[in-house]
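Q: sequence first, then the predicted structure:
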Amino acid sequence: MSAAKKGGRWADLGPRTLSAAVLLAFGGSSIHLGGVAFASFVSIATGAVFWELLRMFRKDQDMAPLTAGGLAALAVFVAALVPLWLAPVVLAAPLAYGYSVLRGDHRLFAAYGAWVLLGGFGLVWLRDEYWAGWTWWVIFAVVATDVAGYFVGKYVGGRKFWPAVSPNKTWSGTSGGWAAAAFMGLLFVLLIGMPPDIIWISVFVAMFSQAGDMAESALKRRMGVKDSSQLIPGHGGVFDRFDGILGAGALAFLVAITWG
C-alpha cells in the first residue's frame, strides 16, 4: 500500500507543513529585514514561478523558460528601484520575451505572466512603501485562507466549489477561508492598530488568493500537468505554493495605489 493511501486524506499534511515552515522562516526573515533581502526573496520566487509558467506552455523543455525566469527575477528586482511610472516598462521585458518564444496561446500566457509579475512586484512595493506590518497582514491573511480552507474542507466537505477546475475545493473550505481572513484582519486591527477597513479588505484578499489558486489549477488542467514542478515537497512547484500570495499581492498593490 502506498504512503498516500496509508495516510488517507491527511497524507500530504506532513510535507506541506514542513515546506510551509521552511518558506515562512526564509520569507519572514526577509520581511523583517526588508530592502534588498525581501526584494531578492520575492524576485527569486517570482522568477521561479515565471520559469514554471513558460515550461507549461513550452513542452520541449529547452533553455527559453530558464532565460525567461531569470529575466523575470531581474525585472521585479529592478522595477522596485525605479520610479513607479517606469516599473511597467521594466516588467514588460520578460513578458515580451516569453511572448516571443511561444508558438501559440499568446494571450493566455500574457494574462498569466502579467498577473505573476504584478503580484511579485506588488509585494516588494508594499514592503518598501509601507511598514512591515502591512506585508505581514497580506501574508497572514493568505495563510489563514489556505489553512482554514484545507482543514474546513477536509472536515466538513460538502458541495464542490468548481469541480471542473479543482475537484478538491469545496464551498465549506472556501467560505471558511473568507472567515479566517476576516478574523486575521480583526487581529491586526486590535493588536497593532491597523485601520478597521482591513477586516473587510481581508475577505477580498482571501478571494484573490483563492482566485489565484483556481487560475493556476485551471491552467494546469488545460496544459495536462499535475504540478507546476517538483521543487517544493508536498506542494509541487513554486507556482503551486505562491499562486495565492501573488493574487493577494496584486490586489494589495492596486488597493494601495488607489486608496493610498
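A: Yep, it's here. Numbering: from 1, shown residues only.
Q: C-alpha from now on. contacts and neighbour counts both.
A: Noted.
Q: what is the strand ranked longest in the chain packed up against?
A: Secondary structure of the chain per DSSP state E: the longest strand is strand 166-170. For strand 166-170, the elements it packs on are strand 160-162, helix 197-223, judged by 3 or more CA pairs under 8 Å, 6 or more residues apart in numbering; DSSP states H and E.
Q: angle of the last one against strand 166-170?
A: Computed with axes from the mean of the first three to the mean of the last three CA atoms, to 10 degrees, the direction of helix 197-223 lies at 160 degrees from that of strand 166-170.
Q: buried sites along the helix or strand that helix 197-223 is followed by?
A: Once the chain leaves helix 197-223, the next helix or strand it forms, by DSSP states H and E, is helix 238-259. Applying a neighbour-count criterion of 16 or more other CA atoms under 10 Å, one finds 238-253 buried in helix 238-259.
Q: tell me the buried residues in stretch 8-27?
A: The neighbour-count check on stretch 8-27 (16+ other CA under 10 Å) flags Arg16, Ser19, Ala20, Gly27 as buried.
Q: structure B:
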Amino acid sequence: MSAGRLGAAKPSPGKWADLSRRVASTLVLLGIGIMLAVATGVWLRLSMALISAITFWELAAMTGWRNPRLHPGIFGAWRPFALAVIAFMSQAIALGFDHSLAILALFFPLIAGIPGAAPRDRWTYALFGAAIMLVAYGLVGFREHYGLNFVLWLMGIVIISDTAGYFFGRMIGGPKFWPSLSPKKTWSGTIAGWIGALLLGVLLWRLGRGDAMLIWCSPIVCLAGQMGDIAESWLKRRAGVKDSSNLIPGHGGFMDRFDAVTGAVLATMLIGLLTALPAVN
C-alpha cells in the first residue's frame, strides 16, 4: 500500500450525514403530538411544565454558566437546575389556576435568572426564556380552546417545513439562506418549506377540514418556525456550543428539536391577538 494511500483523507460524510438528526426531530414532534392527543387536564399541564423545565435548564446552561466570577463552586453547577425547577413550578401555577393574574407566574424564572446571567446575555436569557414559557402555555391553550386538530396542524407545518427544507435543500442546493448562522440552510429548502405549508393549508381547506385562512396562515407560521430555528442557531453560536445539551444522545438537546415549534407557536399566538385564528376541524 502506497504512502499516499495511507495518508488519504477520509471521505466526507456527504450531504445526507445529518439525516438521523432530522429523523430525531420528527420523532420528537410526533411524540409531542401524541402527548397532546392523549394527555388532558392536569397531565397535560404537568407535561408542558416539564417541557418548560427541560428547555429552561438548557437555556440557563448557555447563558452564564461559564463565568466563574458569577457562579463560583457548586452554585454554578446547580444554577441551571434551580432555574429549571422554578420554570416547572411557575408554568404549573400559570396553567393550574383559572385567574387572569396567574399568567404573571410565567415571568418568575426570568426574574430569578436575569441577575445571574452573564452581563452580555441578560437580554438573550430574558427573550428566550419568555419564549419558552409562552410557548408551553400557548400550546395548552390551543389544545383546550381550539382542539387537537389545530395543534396537529401546527405540528404538521413544522414537520413538513423541516422535511421539505432538508430534502429539497440537499437535492437542489443553491444560495444559502443565512450562512453566518445556519450554513446548511438554503433558499431552495426554505422556499420548499413555504410551498409545503401552503399545500397543507390548501388541502385542509379543500377537504373541508378548515377555513380559507389556512391558505395564508400556513406559510406565515412556516416562516416563523424557520426563524425559530435560525434564532436557536444564533444562540448556540453565541454560547460557543454545537448543541443545546446532550439529553438526546447523538442528536443534541431538546431546544434543538423544539426551536421551530417555538417560532411557529409564537407567530400563531400573535396572529390570534391581531385577528381570528383559522378553524381546523
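A: Cool, the structure landed. Everything numeric in this text was worked out from a predicted model, so none of it was measured.
Q: quick revisit: redo the helices and strands packed on strand 166-170 of the first structure as JSON lines? Include mean neighbour count and distance to Arg103 of the first structure.
A: Below are these laid out as JSON lines (neighbours: other CA atoms under 10 Å; distance: least, CA to CA, whole Å):
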{"stretch": "strand 160-162", "mean neighbour count": "16", "distance to Arg103 of the first structure": "30"}
{"stretch": "helix 197-223", "mean neighbour count": "20", "distance to Arg103 of the first structure": "14"}
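Q: what residues in the second structure pair up with the longest strand of the first structure?
A: Counting by TM-score structural alignment, strand 166-170 of the first structure pairs with residues 182-186 of the second structure.
Q: ok, average deviation of that stretch from the first structure?
A: In this overlay with the first structure, the average offset of stretch 182-186 of the second structure from its partner residues is 0.8 Å by mean CA distance after the TM-score superposition for the first structure.
Q: contacts for that stretch next, please.
A: Here stretch 182-186 of the second structure makes contact (CA atoms under 8 Å, 6 or more residues apart in numbering) with Gly165, Tyr166, Gly169, Gly173, Gly174, Pro175, Lys176, Phe177, Trp178, Pro179, Ile230, Ser233.
Q: and of these, the nearest to Leu198 of the second structure?
A: Within the contacts of stretch 182-186 of the second structure, distances to Leu198 of the second structure taken as CA to CA reach their minimum at Gly165, with 13.5 Å.
Q: please look at the closest one and Ala197 and confirm they touch.
A: No: with contact defined as CA atoms under 8 Å, Gly165 of the second structure does not reach Ala197; the gap is 10.9 Å.
Q: what sits against Met223 of the first structure?
A: Met56, Phe57.
Q: which one in the second structure is aligned with it?
A: Structural alignment (TM-score structural alignment) places Met223 of the first structure against Ala239 in the second structure.
Q: map His251 of the second structure across to the first structure for me.
A: Checking TM-score structural alignment: His251 of the second structure goes with His235.
Q: of the helices and strands packed on strand 166-170 of the first structure, which is nearest Val82 of the first structure?
A: helix 197-223 (26.5 Å).
Q: ok, the contacts of stretch 182-186 of the second structure vs Ile111 of the second structure, which is closest?
A: Distances from Ile111 of the second structure to the contacts of stretch 182-186 of the second structure, taken by CA to CA, are shortest for Ser233, at 24.7 Å.
Q: what sits against the closest one?
A: Applying CA under 8 Å, 6+ apart, we find Ser233 of the second structure in contact with Leu181, Ser182.
Q: follow-up on the earlier one: between Gly165 and Ala197 of the second structure, who's got more neighbours?
A: A count of neighbours by other CA atoms under 10 Å puts Ala197 above the other of Gly165 of the second structure and Ala197, at 31 against 25.
Q: that older thread, which of the contacts of stretch 182-186 of the second structure lies closest to Asp18 of the second structure?
A: Relative to Asp18 of the second structure, and with distances defined as CA to CA, the nearest of the contacts of stretch 182-186 of the second structure is Tyr166, at 9.6 Å.
Q: good, we can wrap up now.
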